[in-house]
Structures are given as C-alpha cells and as structure tokens.
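Undergrad: I'll drop the sequence and a predicted model, then ask my questions.
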Amino acid sequence: MLTSNDAVKTRIYLVAFVLGGLFIYVALRLYNVQVVRHEELYKEAKKQYTAQRTKTGKRGEIRDIDGNLLIGNVPVTRIIADPCNIETELQARRLAMLLNWDFGLNYAECYKDLTKKTRLKKLSDGREIEVERRYTLLVREVEFKEAEMFRKKLEINDIPGVYFNHYYKRYYPKNHLLANVLGFIGWRGIEPTSAETTMPETVKEIYEVDRAGLRLHYGDGRQEEVRDGEHIYLTVSEPIQSILEEELDKVMEKWKPKTAYAIMADPRTGNIMAIAQRPTFNPNNRQKMDSNSWRLKAIEDTFEPGSVMKPMVVAGALDFGLVTPQTKFDCENGVWIYKNRSMRDTHPEKMLSVANIIKHSSNIGTAKIGLQLGEKRLDHILRSFGFGQNTGIPVKPETRGQYLPLNKWDGLSITRFPIGYGVGVSPVQILRAYCALADGGNLRKLRLIDHVEDPETGKIIVSPIEPPVRIYRNPQLANQIVSLMVTVTEPGGTATKAAIEGYDVAGKTGTSRKWQAAEKQYSYNKSFATFAGFVPAHDPAFALVVVVDEAVGSIYGGTVAAPAFREIASRTLKYLDIKPKHEPVAPEPAVSRTTEVKPQPHPRKVAAKPHVPKASPTKPVPEKNAKKFIPIDDSYYRRHYRQNPGNR
C-alpha cells in the first residue's frame, strides 16, 4: 500500500519526466531551428525586412574618329503605380488629374485604371482566381526633370502608391547623321553589331526596409558598383560625314532619285571616312520611319555597276602583260555583233588604244580586252579585286554580291562582265576595289571601328589594320592604270564634270541600265548613275564612290554622279588642308572705264613657282612633275588619322 509520501514522489517523478521531455523537445526544436534550419529560416526572415533592386550601368558611347559623340545616353524615367496603395477615391481623382495636366493622358481612363484593385490570375490547372492588382504603367518614358517635378506635386497632394523607375535610353545627338550605319538595338547597324562591347554590367543592390517598405538608412546592406559599357570610336569623321550628307541632299533635290549613296575611304588603311545614303531616318523618332530608309543599302544591296568595272579589267590586262596603253583594238564604229548579240558604244570609234578605251569608256574595246584575257584570267582579276567576297566592314548583313563561279559562265559572260553587266556588286565592294587601284594594287579589308576604350581604366584596344592582299604581279605598272583614269576627267573624257581645278582626279563613270524582269529587257530610262574615283590621283587622300538610283532628267554617271563627286571631293580636300599641285590663276578684276589701269604682266607669262611637297620620315619627296606610285607603310594613317588613338 502506497503512502502519501510515495504518491508525492510519483507525482514529482511524473512531472519531472514530463518537464524533462518538454525540455528535450524544446532543445531539439531549438537546435533544429537555430542550427539545422538556420540558413533556410534566416533567408525567409530576411525577405520580411530587406529588399533588392537591380542596377544597370550606362551602355557604352559611340563616337567618331576625333571623339565627337554619335550615340550617347540620357536619363529617363518610367512612372508606375500600385492601385492597392492608393487608399481613397480622392487620391485616385487627384492623380488622374495630374496625369492629365502634365502628360496629356485621358482623365477618365486614368481614374478607371487607378481604382481597379484586383485582376484575374490564371492558374496552371486552368482555374482563374482574383488577386490584388499591384502594378499599372502610368507613363512609359519621361525626361528625368519632368519626373522630379511630378514627384514633388505628388508629395504636395499627399498621393501615395506611385513609383519612379530611372534608367538610360539611347540618344542620337546628330539626329539623321550616319543613322543607317549606327542603327539601333533590335535592328541593324553598328549599335546591335557591337552590343556585347557596349553592354554594361547589371548588379543587385540589397538594403533593409521598414514595415511600410521604405528604405532604412542604417542596417546591413550590400551594394555593388555598376560598370558602364565600353566606348567605340569609329573611323568615320563627323565633318566629312556632314559634307557627304549635305551634298546627297542636293542630289536628291535636283535629280529626284529613288536612292543615292556616297562612301569615302582611306586607300592606305581601308578606314571608312564617311558613308551616307538617302533616304534616311531619325533614330530619335522612329514613329514615322519609312521602311525603305531603314536598311543600309550601300552594304546590303547589289546593282550592275556598268563602266566603273572597266579599270579593274584593264589593270589586270596590263599586269599580265597582254596589253599596253598604246595597244589598239577595233571598236567596230560603235556596233559589234558577238554570238548573235549586239553591243554598242555611246561614242562610235573605229580604232582605239587602251588609253582611249578608258578615256571614252568604250564597251566594245573593253569586251575585246576581256576576250584577250580569257575566262580564267578574267575571273582571277575580278575576284582579286574582291568581287563576290565580303569587304570586312563590321556591319551585318553584308551582301557578297552576285558573281557566278567560272563553271557557270555562259558564252556572253566574258564580254559582259568586263563592262559591268551580268554581275551584282555593292557600292562598298566598288569602293574597296578603287581603294586597291589607288594604293598600287593592295586590296585591304574595310575598317569601320578604329578602337575601343574602357571608361573605367582608360585602356584602349585598337582594331588592327590587317596586311593587304597584293593583286599585281608587276607593281611597277600600278601607276599606268591611274594615269589612264586621270584622262577620264580631263577634256575629251566622259567625266569632265568630276574635274577639280588644281588636282589630278582619277576615276571612272558608270551608267548601268536597270533590268526589267517583267519586260525581260533593260530599261531605256531607268539606270544607276555612278562615279568612282580618288584624289589626288598619284597621292590619294581618299577614294569616293557616288551612286544615284533612277535619277529623273538624265541617266548618265558623268552628268548625275560626277558633279556630286566633285563637290564632295573639293570640300573634303579643303577640310583636310590638302593643297593643289598648282594654284589656279585668279581672274582679273573688272575695271571701270574711268579707272586708271596700270600695266600688269600677263598671268601666263609669269613663271609659276613649282610646288614641292614637304619631306616626311615615311614619305619621300617626288621629283618635279613626277607621277610615280608612292608606297606607304601599312600602319600609316592618312593626315588627320593618328597612329596613337590615346592622344585623340
């Protein structure tokens, strides 16, 4: 029989056992919470009192060769609201009214949107449930200053639930200038092509907040520094680009063509100095963009070049030793039948030397030079000048042109290809070929990006100038074709309107009639009018190609494109401060009958002082009146192009 003491002991043991068990349970539970699940629960708790946001740096800028800004960044703001945080109807009405006053938004639509507190959410099983609506876009994009003014108005009117998302948008300070080349993200041009280079780093910023979600100025937090994208410096010169675009505007006004292009490059480096086309667009305002003006047609499209192809064929024939400038060909008095197909010359002649074939742009003479070369050598020459290949310009897409492999040539190809028919080329391919003619037969890849700069460290990575491919077997003959091309712009040539007083201009006209697929024949009034050349001829500062598509009033390259070449080239020569080989004689001033006239020597009797170029370490001084090809080191930059971009 248990005594009262035994009963007490039993109860004590029972209580101790229960309490011990509870203690062990609590201890285990605490161990589980504090040790085993520490990281898991810490993260859950941290979500309650911390917040995070994503920060992105600025996209890298794009500038010209001299550092002039072409694409930059401007701060803008996106205004959003949380309808559930707009507590009263009066606050919603005030906010809708402010949106109407400041941004011109419809008051009724804004008020309806702000008072809609819920939305339907579709679940994975197909059911729909009603959830809180915590986001609505008020203003997609507004300038930073306007957003700050709007924020102050919200504070004065005690309107909660409105948030401001700041970011940078791309800005084109020169509007239309170089727009087709620059492009924009989501389309084409340098901007999307170089997106990986200009892309900034994105980091997360973590900070503590109070119960209302407002940021605390104390407590733990983590913030990483954002890193801006790298800056790209193009080979383009903004002043020269402006010259091209201004002159193209004049061409569009005078000749009313469908399209016009002008492209300029440095023959010694392959640097694109300027590239323009019309029509174009303003990348700052894309709402009214014409789809015909978006694409960079000078790189993407092809055309039959016509007679601008002839110098390459003649250069190849001279290099192979098959002809000399004095070799004569029978030009059939302007009409020649070959394989039952006729070929005509605009200026009928009987016998013409190779020099005059170029000067008078004889189709028949050039076709017969092609026959003398033979298919294999002709194919080799045209491919050596880069036709059927990419030019190296870092903009996509780029056409390789339409150039048939040798095994697909027909019987007429050997006579049509030399005069620029039956082949499709892009304007930049023509430019590259003429750069090779200007540089003594050195075919270079075209460059559009000069260097990349890291804005944080200032480190510069220069885009290398690759060694050229040497076309000519006999480089000493390079000057011959240049001298022949100079006669084209001299009296009696087909491009006297391209001549620039005081300078030797080497070039060639091109008039290629457009193929009409429906009629299966070439058009009589639709053509590509082209002039391609370089100046000064024997020491070229640049090569330039002008192409005008379907000019109204004339179809000829010598009438339409040559004057535009002259205006662009003469203005560029003045900008580059390239002196003429001799100063033009100024006309005598008009004198009234009552003015006493002092006897003056006749201008032609005054001995002109010869111009002697200054010597430089990389460039020997030519003899008086000499016209010799001057080789330049591959790394040599022309005039305002410096070897060390870090000094720009």
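TA: Received, thanks.

Undergrad: from here on, just use CA atoms for contacts and neighbour counts.
TA: Fine.

Undergrad: what distance do you get for the most centrally placed residue in the chain to Ser194?
TA: Here the mean C-alpha position of the chain is nearest to the C-alpha of Val181 (Cα atoms, centre = their mean), at a distance of 2.3 Å. Using Cα to Cα, to the nearest Å, we find Val181 at a distance of 12 Å from Ser194.

Undergrad: ok, Thr487 next?
TA: Counting by Cα to Cα, the gap between Thr487 and Ser194 amounts to 43 Å.

Undergrad: the more surrounded of those two?
TA: In terms of neighbours (other Cα atoms under 10 Å), Thr487 is the more surrounded of Thr487 and Ser194; the figures are 24 against 18.

Undergrad: is it true that that one touches Thr496?
TA: No. Shown here, Thr487 and Thr496 do not form a contact pair, counting by Cα atoms under 8 Å, at 9.1 Å.

Undergrad: touching, Gly388 and Leu406? I think so.
TA: No. Using Cα under 8 Å, Gly388 and Leu406 do not qualify as a contacting pair, with a distance of 11.9 Å.

Undergrad: the two: who's more crowded?
TA: When Gly388 is set against Leu406 and neighbours are counted by other Cα under 10 Å, the residue ahead is Gly388, at 21 against 13.

Undergrad: before we move on, what SS does the more buried one have?
TA: For Gly388, the reduced secondary structure class is coil; criterion used: DSSP: H, G, I helix; E, B strand; the rest coil.

Undergrad: okay, one more to line up with it:
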Amino acid sequence: MHNCDSKKTGKILLLFLSIGTGFCFFLGTTFYHLITDRKLPNFQAKKIESAIRGSIYSSDGFLLASSKKIYKAVVNTYNIDPQKKDLFVSLFSIYSKIPRDEIELKLQEKGNVVLSYDIDSKSASYLKQLNIKLNTLNVFRSYEDKNGNIFKYGLSIVESGESRDYLYNDAMEPILGYIYKENDKRITRVTGVKGIERSFNEELKPINDLLMIGKRDIGFNVILNKDSNFQDRIDGYDIISSIPLKLQKKIERLTDKNKIALGAKEILVGIMESKSGKIIALASSARFNPNAITKKDYPALNASAVEYSYEPGSIIKPIIYSILLDKNLISPTENIFLENGRYKLHNFYITDTRKLQSSSVEEILLYSSNIGMAKIAQRLEPQEYYESLQAFGFGKQTGIDLPYEKNGTIPDIRRFRSEVYKATVSYGYGLRTTFMQMLKGYNTIVNHGIAYDPYIVEYLQVPQQIRYKLKHQEPLRILSDKTAMEVKNTLIKVVKEGTGRSAQVKGLTIGGKTGTAHIAQGGKYVRKYNSSFFGFVSDAKGNEYTIGISVFEPNEIEAYFASMTAVPLFKEVVELLVKENYLYPSQ
C-alpha cells in the first residue's frame, strides 16, 4: 500500500516538473522576443520617379523633340511560389507581350532577374496593375535568406532610363542637334551634344525628381500621410524656337531640290527678321535623322551656318563699300579708272569679268568690279580697316544661340599695311567668314545701320505652360542711318540693273549682292567655287527679311556663278514667303 502511494506521488511530481519546465521555456522565449529585434517583412516603401528633359517646340507649335521614360521589370525568383510560377509566366507574357519561352529562360536565374529593360509608359502602367493582381492571388511568398533576413518583393516596375524622340526625323537639323546617353547612378540620362540641345542643355535638364517615402500598402505603394516624406517632380524647361516648322520644311525641300540640280556639296538658306535678328528659317541640305545616326551622317552633324568659315568673295563688297561711305572716303558719283579690266598692283594682277575703262563708285558695286574695289579700299588706314571689319562682326562670334560657333579669321592688323592685302580683302579673299556673320552683316545694312545678334530660340516655357521671352544683347549702331540707306538703295539697283536681276519678284522691293568665290586647296586656288547671294526683301506693309543663300561647291563644269545658282534660289525663297503670307506684294 505504502509502495503504491509512493509511485503515485512520484508521477505527480514529474508532471509538475514538466509543466514548470515548459512554463519557464515559454517565459524565456517570450522575454527573448521582447528584448530582441524581430525579423519581419519591411512595411516601409520608397518611390522615386525621375524628372525628364524638357521638350523643344517650333514657333508654330509643333513638338520637335521630347523625352519619354523607359522602364524595366524586375522580379526576385525566390519570392515566386513554385506552385504558381506557371501562372506568373502566363500573366506576365500577356501583359508585356514578351513570349513565354523568353520569360521562362530568364527565370532560370536565381535572385533578382530583369525580365525586360525596354518597357514603355503604357505597358509599365499595365504591369503595375498586374503586380496588384499577383499579390491578391498570392503568387508571391516571403523568403528567408541564409542570414535570417525575411523579404517579400512583388513584381517591380522601375525606371531604367530616358529616351529622346525627334518626331520629324531630319527636320531642322543640324541646328536642332542631338543627344548622347550617360549613366546617372540608377538610370540613364540624356545630354545635348549639338545644336539647341547643346546650347540650352542646362535649361532642358530635369530639375527635380519625385521622391515618396512612407508606409506601404499590399500593392507595395507608398501611403501618403503626415508621417510620409514627399518631394514633387519638376521636369526641365521647354524650349520654343523662333523657327516655324511649316516654313522650315518647305525651305529644306528647296535646298534638297537645288542641291541635286546644281550638283552641290551643300546649300544653306537663312532668313532673318530684319528689325529684330530673329531667325525664321535656317535650312541646310546636309541633314541627318537624330533618331538613328549612322557613320555616313558624321559630316552633316556640324551646323555649317556657324561652324564652317570660308572666303566670302564678292558678297563682302557692300560691307567694305559701306565702311568707306560712312567714313566719307568715297562719293557714289565719283569716277574711278578701271584699267579696261586688267590692273597690276605691284606684282599682282587683278581682273574684272566685265572689262570697263571707268565707272562711278556706285557702279563698281553694281557691276562687281574687283579693280574698282581694290582702288577705293586703299583709302582706308590699316587700323580703321581692321577695326571696321571687327565692328561689323567679322573675326568674332555673332552671338547666335548655337554652340561651337567659329570666329572666322581677320589676319593680323599688320597685314593691312600691304596694298595688295587691302585689295584682296575688298573683294572677299584673305579673310574667312561664316554664313551667319555675313547674314548679320547684311542685316546691319538693311536695318538702318543697327546690328542685331541673330537668335533661333525665343522662349523658355515652364511646366505650367508659362512662357518667358529670352533677352538678347542690345543692338549696336555700326553705320549711320544715311549710309545704310544709301547702300541699301545701291543693293536694290544691283537687282534691277546688275548681277542680281533674276532675283526680282513683282510688287516687292529686293536688293542684294552676288558672290562667286574660288576655293583654296593645298595653298592654291582650284577649280571649285562657293556661290552666294545675300540681300533683303520688303513689302509695302513693312514686312522685311534679310536672306542669305550659299551654294557650296556647285558643279564647276555646268553652272557655278552665283547668278545661275544662288540668285534663282533666292527668288524661289521669296516666292515661298509670299505664298506662306510672310510678304504681301503690291498690285
């Protein structure tokens, strides 16, 4: 009996010890979890949305260049429930339009896998909705790595970069420019290389990325409340050009047509609003598609209007003439002996195409006499010759809002001590100018002796569609109004009576000067030419434009004189301005 009670007591004691041990273990475990960090899934979320580069518009409202985001789809293979992997592949294939076998191949990798780098905004939006559905269907599960970290990520749709689209392919190239891509930590950014893209790169650059940090919901979206952090997205400024696309495209077609007809290397056409310096067209036949630049496009990437300098030939004559007239060194009615078309200056011979015994100073310009220009140019002292060319803008940049503008070349002032050098410069040799310098120089004569800096961008536009007009350099007076008007009237006579007769359009006032310049190669002049016609057109309503035409290296066998190349194109351009309602001929 006693032995039986002893066994019963032992069992009860053992039971109490077991219960006590279990209770102590429970208390210890509870205390441990209270005083140590728990490895739970992260309930915080962070969202970054990159701002993008500003757009470029034409003055008539056409979108020329714009940026768009590209997204990538990322998934962690450890978070996909093996039982629902097939469902994930099927749905992702439907939403992304990526074949199943491609997705399955990529999912053979372990860890974070990029399923696609090139997803557009619309598809990215659909895939974000898919992520919510996949979470609802419990396609994703939590996973604990070897370090004891627990994580659960869904399908992540994140930005991979930014792409730039040029909606009208080669339109307005090369002055519109192009970009290159560079890595900026987590994404790819674009930066301007040439043209407007380069000169306004800082204004176009994105200003501020969107940043959201806070608690997340089931779809891994940030919940915005008083505890979250928020920074707004601000894209780059938009650029509004002064050039209307409709006019520019039609001018480009003219350059293309004439390039083929004349067998030219390149043709440039520039149209400037005389009273402001605003460029309304700057077209080249050498263009490229910035969406797909190839090796053969490399020669066209530079804007010849500002990056190529050349000896101008006879188009410089009105500028030298105006300098002499403004300094009272010549009189238009004064008679000059022209040596019957052949003149020896020291050991250098100067010839004229039109062999005249003599003419008035004004007729020197009308008939483009090299001999006449050589003789009257000697009246300029070396310093005033040099400084007057500088005042007109030669040997320095015009101030146009395009990058990599060349200065051209005016040789050292000491060269002007030479009578021969004074002579050659007077008819366009021995110095180098750019197309834009010549256009600005002619506009000074056309616009009452006042020089305006040319420009091709008129406004900056902030994302709220508010426009800010850009300020430009104050205009400078270079010639007296009287001198400018006299030279302008002589240019009108050149078109009526001289070398520019085929530029006339009924009901409009047109003036200008032709120039056909030999090209030097290897230290000597060869049988290649640059032909130009620079001038202006105005109507009775007060509309007035300075226009420059340059035909680089036309076919030297058939037709290369400016009167046969640049002048007919000038007339076509004027007729187009009439058709497009920029000019109104009197009846």
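TA: Okay, I see it. Just so we're clear, the structure is a prediction, and the values are computed from it rather than from any experiment.

Undergrad: skip the chain neighbours and tell me the closest residue to the aligned residue in structure 1 for Gln357 of structure 2.
TA: Matched by TM-score structural alignment, Gln357 of structure 2 corresponds to Lys350 in structure 1. Ranked by Cα to Cα, 6 or more residues apart in numbering and with sequence neighbours excluded, the top spatial neighbour of Lys350 of structure 1 is Asn333, at 4.6 Å.

Undergrad: and if you look at Phe144 of structure 1?
TA: Nearest non-adjacent residue to Phe144 of structure 1, counting by Cα to Cα, 6+ apart: Val76, 4.9 Å away.

Undergrad: shouldn't that neighbour be in contact with Glu141?
TA: Yes. Using Cα under 8 Å as the test, Val76 of structure 1 is close enough to Glu141 to be in contact (6.3 Å).

Undergrad: quick one, which of the two is more surrounded?
TA: A count of neighbours by other Cα under 10 Å puts Val76 above the other of Val76 of structure 1 and Glu141, at 21 against 16.

Undergrad: residues contacting that one?
TA: Val76 of structure 1 makes contact with 141-144, 166-169 under the criterion Cα atoms under 8 Å, 6 or more residues apart in numbering.

Undergrad: kindly indicate whether it is helix, strand or coil.
TA: strand.

Undergrad: how near is the counterpart of Ile293 of structure 2 in structure 1 to Gly186 of structure 1?
TA: Alignment note (TM-score structural alignment): Ile293 of structure 2 maps to Arg286 of structure 1. According to Cα to Cα, Arg286 of structure 1 stands 12 Å off from Gly186 of structure 1.

Undergrad: Arg501 of structure 2 against Ile492, yeah?
TA: No. Using Cα under 8 Å, Arg501 of structure 2 is not in contact with Ile492, being 9.6 Å away.

Undergrad: the two: which is more packed in?
TA: Under the neighbour definition other Cα under 10 Å, Arg501 of structure 2 and Ile492 were set side by side, and Ile492 has more, 24 against 19.

Undergrad: so where does the alignment partner in structure 1 of the more buried one fall, helix or strand?
TA: Taking TM-score structural alignment as the alignment basis, one finds that Ile492 of structure 2 is matched in structure 1 by Val486. Under the criterion DSSP states H and E, the helix or strand holding Val486 of structure 1 is helix 478-486.

Undergrad: whatever residue of structure 2 lines up with Leu322 of structure 1 sits in which helix or strand?
TA: Leu322 of structure 1 maps onto Leu329 in structure 2 when the alignment is built from TM-score structural alignment. Remark: Leu329 of structure 2 resides in no helix or strand, with elements defined by DSSP H and E.

Undergrad: next, count neighbours for the alignment partner in structure 1 of Ile456 of structure 2.
TA: In structure 1, the position corresponding to Ile456 of structure 2 is occupied by Leu448, as judged by TM-score structural alignment. Other residues near Leu448 of structure 1 come to 26 when the count uses other Cα under 10 Å.
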